[in-house]
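In: Take this sequence and fold it.
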Amino acid sequence: GARSLNIELQKELNPPGEIRVERFGWTFCPGDKVMQVENDYDKDVYNGDLGVVSRIDMEEGELDVNFDGRDVTYGFGDLDELVLAHATTIHNSQGSEYPAVVIPLSTQHYPMLERNLVYTGVTRGKRLVVLIGQSKALEIAVKGARAKRRWSKLGEWIMEMKSKRA
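Out: Below is the predicted model:
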């Protein structure tokens, strides 16, 4: 998934050098693209914010991320708030746009082959969208033959509210 892609993309785009910190299953290096994965009101950064690692201070145990021209400092113990973001999931990309988007499609991930997910992924790309994988996977997603029934208690809740009013 996105985690494996991030590890491989980091090797190609920003190979770990001497200055790096390894925490919570990730290796962070200056120049890495990262995503904030939870709201942190004290730092004024929010789930989905994208930035670039700008500094790592091993002596102080701190890492700085530049979010749109503003550096935010993280203690090494707070790095569970960040993940590499060379690649991300379609879910995490919602509400954002990117110059280029690459969407892998595989029948191996059959439950993820939904028309709305492909549409959301394709509409994230501003200049370039590349679909890679199996044509059969794209066909399954686009046809949307698997009608997805949403299970909720909404009907039950409405009936309960009606009976309380009577």
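In: switch to C-alpha atoms for all contacts and neighbour counts from now on
Out: OK.
In: How are the helices of the chain distributed by residue range?
Out: For the chain, helices defined by DSSP state H occupy the ranges 2-13, 90-93, 115-122, 135-143, 154-165.
In: May I see the buried residues of the fourth one?
Out: If I follow you right, that is helix 135-143. A137, L138, I140, A141, V142 (16 or more other Cα atoms under 10 Å).
In: ok, these vs E22, which is closest?
Out: Ranked by distance to E22 (Cα to Cα), the buried residues of helix 135-143 are led by A137 at 35.8 Å.
In: from memory that closest one sits against L105, does it?
Out: Yes - using Cα atoms under 8 Å, A137 is in contact with L105, at 5.8 Å.
In: Wait, Q36 touches N92, no?
Out: No - in this structure, Q36 is not within contact of N92 by Cα under 8 Å, at 10.5 Å.
In: I have a second one here; can you model it like the first so I can compare?
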Amino acid sequence: MSKVRAFTILEMLINLTIMSIIMGLIYFAYASFVKQVINYQVSIDEQNELTTSYVQLRTDFFNAERIVKSYKGFKVIPYNNKEIEYKITDKYLIRRQVHMLDTLSINKLTISSDFNIITKEDLITKMIVETTLFDEPIEFVIAKDYAPNLKLKL
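Out: Below you'll find the model as predicted:
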């Protein structure tokens, strides 16, 4: 009589246990990798949004003929007279231009301005924006140097 060679139930259970442990480790490694990739993407998006807002704010200041302080914000008046309105809330700096609306999360905003006696406008000369990036506080400074004809009127 020939003897049939096969695995016993005990050998199959041990094999199944070992394979389950290996598959669990592979799943854990994959899940950790995916989580790191998602966190990295979120941090890159956060950095890109802050950089875009900073560049836009600097461009608005640079292209402005004057920046007039208002009750809850300020207006950027460029040479082409297409006003850009900024509104300041407790947590956000909101930029509105025609049909576009952009926001920047802020912790604190400090504005320096000079009052122009002739035009009766409060012109912003410097702004310090404090915000967070990667859960770390950062600040950036934006200044406006006005044309001589407006400086003489200050």
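In: Now the TM-score, please.
Out: Superposed pair, TM-score by TM-score structural alignment, normalised by the length of structure 2: 0.24. Supporting alignment: 58 aligned residues with a Cα RMSD of 4.2 Å.
In: Shouldn't R66 of structure 2 be within a strand?
Out: Yes - if the criterion is DSSP: H, G, I helix; E, B strand; the rest coil, then R66 of structure 2 is within a strand.
In: gap between it and L150 of structure 2?
Out: Plainly put, R66 of structure 2 is 8 Å away from L150 of structure 2 if you go by Cα to Cα, to the nearest Å.
In: higher neighbour count, the two?
Out: Taking neighbours as other Cα atoms under 10 Å, R66 of structure 2 and L150 compare with R66 leading, 23 against 15.
In: Verify the stated contact: that one with F74.
Out: No - using Cα under 8 Å, R66 of structure 2 is not in contact with F74, being 10.4 Å away.
In: Quick one: the helices in structure 2, in order.
Out: Going by DSSP H, structure 2 shows helices at 9-63, 148-153.
In: Between these, which one is closest to I124 of structure 2.
Out: helix 9-63 (9.6 Å).
In: shared neighbours, R66 and L150 of structure 2?
Out: Counting by Cα atoms under 8 Å, 6 or more residues apart in numbering, no residue touches both R66 of structure 2 and L150.
In: re the thing from before, got the helices of structure 1 as a markdown table, with distance to F67 of structure 1 columns?
Out: A markdown table is the format used below for these (distance: least, Cα to Cα, whole Å):
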| stretch | distance to F67 of structure 1 |
| --- | --- |
| helix 2-13 | 19 |
| helix 90-93 | 16 |
| helix 115-122 | 23 |
| helix 135-143 | 35 |
| helix 154-165 | 40 |
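In: Nearest to V83 of structure 1, out of these?
Out: Across the helices of structure 1, closest to V83 of structure 1 is helix 2-13 (Cα to Cα), at 8.7 Å.
In: that older thread, most neighbours per residue, which of the helices of structure 2?
Out: Ranked by mean neighbour count, those are led by helix 9-63 with a mean of 13 (mean count of other Cα atoms under 10 Å).
In: packing partners for it?
Out: Secondary-structure packing of helix 9-63 of structure 2 (3 or more Cα pairs under 8 Å, 6 or more residues apart in numbering; DSSP states H and E): strand 73-78, strand 100-105, strand 121-133, strand 136-143.
In: Among these, which comes closest to R58 of structure 2?
Out: Using Cα to Cα, the nearest of the helices and strands packed on helix 9-63 of structure 2 to R58 of structure 2 is strand 136-143, at 6.4 Å.
In: What lies in contact with that closest one?
Out: L57, R58, F61, T125, K126, M127, I128, V129, E130, T131, T132.
In: how about a cut-off of 7 Å?
Out: Residues outside strand 136-143 of structure 2 that contact it (Cα atoms under 7 Å, 6 or more residues apart in numbering): R58, T125, K126, M127, I128, V129, E130, T131, T132.
In: next one: that strand to chain centre, how far?
Out: How far strand 136-143 of structure 2 lies from its chain's middle: 12 Å, per Cα atoms, centre = their mean, to the nearest Å.
In: same question, stretch 27-45 of structure 2
Out: With Cα atoms, centre = their mean, you get 19 Å for stretch 27-45 of structure 2.
In: go on, stretch 47-60 of structure 2?
Out: Taking mean C-alpha positions (Cα atoms, centre = their mean), stretch 47-60 of structure 2 and its chain are 8 Å apart.
In: contact partners of that stretch?
Out: By Cα under 7 Å, 6+ apart, the list of residues contacting stretch 47-60 of structure 2 reads V76, L104, L133, I142.
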